[in-house]
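Trainee: Provided below are the primary sequence and the corresponding predicted coordinates.
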Amino acid sequence: MQIQPLERLEWVYPEFFVHYLRDFERVRSFFIYSPHDEAAFARRAQALERLSHRPPREAVARALAAYNAALDAEEPALEAARRLADPQALVVVGGQQPGLATGPLYTVYKAMGILYWARRLAETLKRPVIPVFWLATEDHDLVECNQLHVLDERGRLHRLELPFPARATGGQPPVGTLPLVPAARALIAEVARLAGVAAGHPVVAVLEDARRRATNLGQWVARLLVRLFSRDGLVVLDPMDPALRQLSRPLLQRALVRREAIHRELAAAAARLQRRGYRPGLDVDPAHANLFYFDGRRRAALLWQDGRFTDRHGRLAFAPAELARELEYHPEAFSPNVVLRPLVQDWLLPVVAFVVGPGETRYLAQLRDVYPLFGLEMPVIVPRPGFTLVEPAAVERLQRYGATVGDVLADPAALRRRVLEGLDSLGIDARFAALRQQMKDLYTALLDDLERVRPELRPLGQENLGRILMQVDYLHRKTWQHHRRRHREVARDLDWLEGSLRPAGQPQERVHNVFPYLMRYGDRWLRSLLRAPWPGGHQLVFLDPPVDERAAGPDAAGTAGAVAPGRPAER
């Protein structure tokens, strides 16, 4: 396996995240600490020592140890969970909602980033640093969670999903609580088929074993994360754990009485972002209480309307005192929205660093001044690692057409045009451009003469020319269409490259899932990436050809080099 940095981050990341990575001074005013300042982590650790109002560490540690033990986590993760009780312990945290079989690749990359930063900071700070993955089971965006994409050998991208029960009127149940329907077994089999492996493949068995032991989507994903990373010490946290929700209650209570102040700070930060030319990441209804209420069947946003807290459908209605009493006695029925989630995280855990992706970075830029409303301070925000996995078949196709990974990431349509134009012995574009010009020249002379016959003939002739040029354009398009059909194998190669490296016009890490790669290449590349030094930004990972993982074993990993031999640097 070889690793090569991608220089043009704008090919895979939005502008704000690129500035955060490469030009931090442009966005510094939206954050407390710079992730590029080594001393920032020590200052954050010192700041945490001044915050004494948090829940007892021992209670959080017990809840995490019990939850991970129930997931059959390995001893390194259980020891890490127990060690959170140490007064010197710090936490590196990151998270994601549960997607099918862990969802897009970036979920796994976040877990890897959490492990990397915990290991690195434990060495530099000389203190225990616990890696925690916050599995956002309380999320309600079923459309985002219920999709798994797999590329077949012809370059077709297949979107798989599970037939979860239809959304009920008045709200969606938390996605983590959705029962694993029997179709999950068929989904795993379809992933294996599209990935080109047998039903008895060891990685298929991992997916199937986790499915059998889980009762809902949240548990399935949690068990998969444990299977992948508990040996490395990753601790999985489910915020819907009743013990943790009970410990979160004081912060949620404070959120109810500080709703207006929260929204003032959000609006002020949004205005600052807009003045700097950035689009705000959060657009929260000022009436939103920043809390959801779960009645056991559905999760609904709480809104402040006419002196009461209600939902959008009028099904719920609480006077302030009634809601405060409900929160006091049933905190497990409440969950935070996107604004409060990071604050609940920092309330429960001594977070020294928060590992985030591009979207989270943009909305955290609006939260800097919300943290102090709860006696908290924003931690160091560190970017998650980013990778594009380049399979051997991609390298072969790129070499065949004299292209680079960057050509596909930057503009796959331009690459397609260039390759097909190279196969165009007729000179299609030039011939049709000449034909268009000839028609225009002929009509220009003709219309000059016709105008002397009757002036009204010029606009009629111009309309007639427009129709002729439309027909020329139609023939131009049909010619290219037949040209592509004539070179179907080339078109399929280009389809496959685009589907592999920039599927659906998106960065690979936002679409593809990790398990087809584990099926085809084993886990050696994953274990190698965990050990590799990361320079930051985004890396191209050139995977080695597949081997029999059962013969090689999980530790027979290759080494990560700086640049893949014979592969031009991406610019």
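Mentor: Looks like it arrived, so ask away. What you see is a predicted model, and the numbers here were worked out from it, not measured in a lab.

Trainee: alpha carbons only for contacts and neighbour counts from here, please
Mentor: Fine.

Trainee: can you pull out the helices in the stretch 101-250 of the chain?
Mentor: 105-125, 142-145, 183-195, 202-213, 217-229, 242-257 (DSSP state H, counting those that start in this stretch).

Trainee: in the fifth one, what's buried?
Mentor: Of the residues in helix 217-229, those buried under the neighbour-count criterion (16 or more other CA atoms under 10 Å) are 217-229.

Trainee: What count of nearby residues applies to Glu7?
Mentor: Neighbours of Glu7 under the rule other CA atoms under 10 Å: 14.

Trainee: deepest of the helices of the stretch 101-250 of the chain, which one?
Mentor: Stretch with highest mean neighbour count among the helices of the stretch 101-250 of the chain: helix 217-229 (a mean of 24; mean count of other CA atoms under 10 Å).

Trainee: Now do it and helix 105-125, the angle between them.
Mentor: 50 degrees (axes from the mean of the first three to the mean of the last three CA atoms, to 10 degrees).

Trainee: Can you give the contact residues for helix 217-229?
Mentor: 68, 71-74, 98-102, 111, 135, 137, 175-180, 206-207, 210-211, 213-214, 234-236 (CA atoms under 8 Å, 6 or more residues apart in numbering).

Trainee: before we move on, back to that, kindly reformat the buried residues of helix 217-229 as CSV containing distance to Leu162.
Mentor: CSV is the format used below for the buried residues of helix 217-229 (distance: CA to CA, whole Å):
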residue, distance to Leu162
Leu217, 10
Gly218, 14
Gln219, 15
Trp220, 13
Val221, 14
Ala222, 18
Arg223, 18
Leu224, 17
Leu225, 20
Val226, 22
Arg227, 22
Leu228, 23
Phe229, 25
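
Trainee: Next one for the comparison:
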Amino acid sequence: MPTDCLPYRETGYFSKLICDYLDQNDALKSFYHRFPSVDNLIAQADEKGDFFSTLSRKRLHSALLEQYKNTDTSAETLLNLERLAEENSFTITTGHQLNLFTGPLYFLYKIISVINLCKELSEKDETRHYIPVYWMATEDHDFDEINYFNFQGKKVQWNREASGAVGELSTQGLAEVLELFKAQLGSSKNAQFLSDLFENTYLNHNNLADATRYLANELFKDYGLIIVDGNDAGLKSLFTPYVKRELLEEISHKKVTEQTAQLTELGYPEQVHPREINLFYIKDGIRERIIKMDDVYVVNDMDVRLSESEILSELENHPERFSPNALLRPLFQEVILPNLCYIGGGGELAYWFQLKTYFEEVGVPFPTLLLRNSVLIRTEKHRKKAESLGVSLPNLFLKQNELINRKIRAISNIEIDFSEQRSFLKEQFRALYLIAGETDASFKGAVKAQEVKQLKGLDNLESRLLRAQKRKLSDHVQRLVDLQNDVFPMQSLQERNTNFAEFYLEFGEDLIPELVNALEPLGGEFTVVTL
């Protein structure tokens, strides 16, 4: 299976912050701990091993055995579950929302990145076990972000009222979604697999957390993937000392605000805005923010008012009712896992860059941060079409209008570049400026106005000529547009829109193994895979 790579900066789809991080820009070095490499990750294991206690391992092992008790998984995953109880075992983690039927393709790429990095580390360091982890974002409450996926240009959507943590949502109503999905699938062997997978995932499980665990396990159990649900009383009991400090000292707000200010001074935008208390309260299907008003803790839109002693008692007796928000979830994860590296998308890494000094303040090792693999899947047909149209890989990533204009200029039988005429015109006006300066200085304004007018006229003529050539070469333009729209749906990265089912329908059970073979998590470039 052929693969090509492209620097992330050249794709035009990644922020300056992420590109500068990948380039190891000196200005960013104080915002992260260790840059991802095999040697740095092994050093991270030494540091994390000193921090992560035997009690934490026992609690984690016990909680995961309970979470997996009804899951039919592989020998590889069962072995990794047991290994987590051992002092020489460490995790590489990614996290993702509970998107319907995995959501966009990058769900796969995140998990494949952790699987492949664990494999690479295990080959280089035989003294430790490196275990891939998918952290389910079961406590998120943004249902509108996860209740659909795109398939063959149409949205397959789960319409229902929802509130509270999405992991607790009933799967009721998804039978109707399956029927709509099946109508688009067809009757092939691969279509039947997808239909059965959807049915077994959502119709045979009562809530979204259990359904998503089943789905991820079915897709990746052969690679020993461990799936973690943080919404667990046993795991949250390990986090209570940090929740207590958050309630009493509002420490994350202070430290994250300071570090965010340093980032913004460098010209990087704030990804997540810290609140005074970055915690939610979960109870009776509702998840709402905790707010301190004077000396009382209240829960937004709930009839809950607690004094300091009452909320600390609530924390001690019911740790499962306290839920970290996007800023505290990374700390929760690093407290309860023997984790070395977090693998995420550009937006996720951006808010991790706001957190390092907070981690230092609370005494938790800051993990290595790795940008997940980004991938464009194209078929052999697409590759040949691009070749016949003379479209290079970098040009395929251009914004569509720029791609078309470049191509028209390249293939037109007349020159559509008035740069030479502009230079000639500017030279003539330089002479006029000299004459104006020697005769009447007030004449310079009239010369300038005429120069602007004539240069603008050249721009208009060039644009009109380009439009005329587009019409003349409309067939070529349309084939170019069709090609780019096929591999960049909605003129955006394929991985952010397309569901894996589209490619599984065509390539079946070979799809995930082929991607596992192709992706290199430490490669540092955008990957184009031809299937």
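Mentor: Cool, got the structure. Bear in mind the structure is a predicted one, so any value in this text is a computation, not a measurement.

Trainee: still on that earlier bit, for the helices of the stretch 101-250 of structure 1, which one sits closest to Arg279 of structure 1?
Mentor: Closest to Arg279 of structure 1 of the helices of the stretch 101-250 of structure 1, according to CA to CA: helix 142-145, at 21.7 Å.

Trainee: how far apart are that closest one and its match in structure 2?
Mentor: Once fitted to structure 2, helix 142-145 of structure 1 is off its aligned match by 1.8 Å on average (mean CA distance after the TM-score superposition for structure 1).

Trainee: which residues touch Asn290 of structure 1?
Mentor: With contact taken as CA under 8 Å, 6+ apart, Asn290 of structure 1 is in contact with 255, 259, 301-302, 336-340.

Trainee: Could you find the counterpart of it in structure 2?
Mentor: Mapped onto structure 2 by TM-score structural alignment, Asn290 of structure 1 lines up with Asn278.

Trainee: quick one, what contacts Gly437 of structure 2?
Mentor: Taking CA under 8 Å, 6+ apart as the test, what Gly437 of structure 2 contacts is 443-444.

Trainee: That one pairs with which position in structure 1?
Mentor: When structure 1 is aligned by TM-score structural alignment, no residue sits opposite Gly437 of structure 2.

Trainee: same thing with Glu246 of structure 2?
Mentor: For Glu246 of structure 2, the residue aligned by TM-score structural alignment is Ala255.

Trainee: Next one: that match from Arg368 of structure 1, what distance?
Mentor: 16 Å (CA to CA, to the nearest Å).

Trainee: How about Pro5 of structure 1?
Mentor: Here the distance between Pro5 of structure 1 and Arg368 of structure 1 works out to 31 Å (CA to CA).

Trainee: hang on, the earlier thing: any of the contacts of helix 217-229 of structure 1 buried? List them.
Mentor: Neighbour counting by 16+ other CA under 10 Å classes 68, 71, 73-74, 98-102, 111, 135, 137, 175-180, 207, 210-211, 214, 234-236 among the contacts of helix 217-229 of structure 1 as buried.

Trainee: And the contacts of stretch 201-216 of structure 1?
Mentor: 101, 176-180, 184-185, 188-189, 192, 220, 223-224, 227, 515, 518-519.

Trainee: Please work out which residues of structure 2 line up with it.
Mentor: Going by TM-score structural alignment: stretch 201-216 of structure 1 matches residues 192-207.

Trainee: so how far is that stretch off the chain centroid?
Mentor: Offset of stretch 192-207 of structure 2 from its chain centre (CA atoms, centre = their mean, to the nearest Å): 25 Å.

Trainee: And stretch 258-269 of structure 1, by the same measure?
Mentor: Averaging C-alpha positions (CA atoms, centre = their mean) puts stretch 258-269 of structure 1 27 Å from its chain's average.

Trainee: what does stretch 373-380 of structure 2 give?
Mentor: Distance, stretch centre to chain centre, for stretch 373-380 of structure 2: 16 Å (CA atoms, centre = their mean).

Trainee: do you know how far the match of Glu246 of structure 2 is from Trp134 of structure 1?
Mentor: 21 Å.

Trainee: what do you get for Arg368 of structure 1?
Mentor: Distance from Arg368 of structure 1 to Trp134 of structure 1, by CA to CA: 20 Å.

Trainee: same question, Pro87 of structure 1
Mentor: Distance, Pro87 of structure 1 to Trp134 of structure 1, by CA to CA: 21 Å.

Trainee: residue contacts, Ile114 of structure 1?
Mentor: Going by CA under 8 Å, 6+ apart, the list of residues near Ile114 of structure 1 reads 92-94, 131-133, 355, 384.

Trainee: Run those residues past structure 2 and keep the common ones.
Mentor: Checking these against structure 2 (both residues aligned by TM-score structural alignment, their matches' CA atoms under 8 Å), the contacts still present are 92-94, 131-132, 355.

Trainee: Need the counterpart of Glu176 of structure 2 in structure 1.
Mentor: Using TM-score structural alignment, Glu176 of structure 2 pairs with Ala183 in structure 1.

Trainee: all helices for the stretch 451-571 of structure 1, in order.
Mentor: So, for the stretch 451-571 of structure 1 - with DSSP H, counting those that start in this stretch - the helices run 457-486, 488-501, 514-521, 524-531, 549-552.

Trainee: quick one: which of those is nearest Leu543 of structure 1?
Mentor: Each of those has some distance to Leu543 of structure 1 by CA to CA; the shortest is helix 524-531, at 7.0 Å.

Trainee: got the angle for the closest one vs helix 514-521?
Mentor: For helix 524-531 of structure 1 against helix 514-521, the angle by the same axes, to 10 degrees is 120 degrees.

Trainee: In structure 2, what sits opposite Leu237 of structure 1 in the alignment?
Mentor: Leu237 of structure 1 maps onto Val228 in structure 2, by TM-score structural alignment.

Trainee: so who does its match touch?
Mentor: Counting by CA under 8 Å, 6+ apart, Val228 of structure 2 has contacts 64, 133-136.

Trainee: Closest one of the buried residues of helix 217-229 of structure 1 to Arg458 of structure 1?
Mentor: For the buried residues of helix 217-229 of structure 1, the nearest to Arg458 of structure 1 is Leu217 (68.3 Å; CA to CA).

Trainee: Apart from its neighbours in sequence, what residue is nearest the closest one?
Mentor: Once flanking residues are discounted, Leu217 of structure 1 sits nearest to Gly176: 5.1 Å by CA to CA, 6 or more residues apart in numbering.
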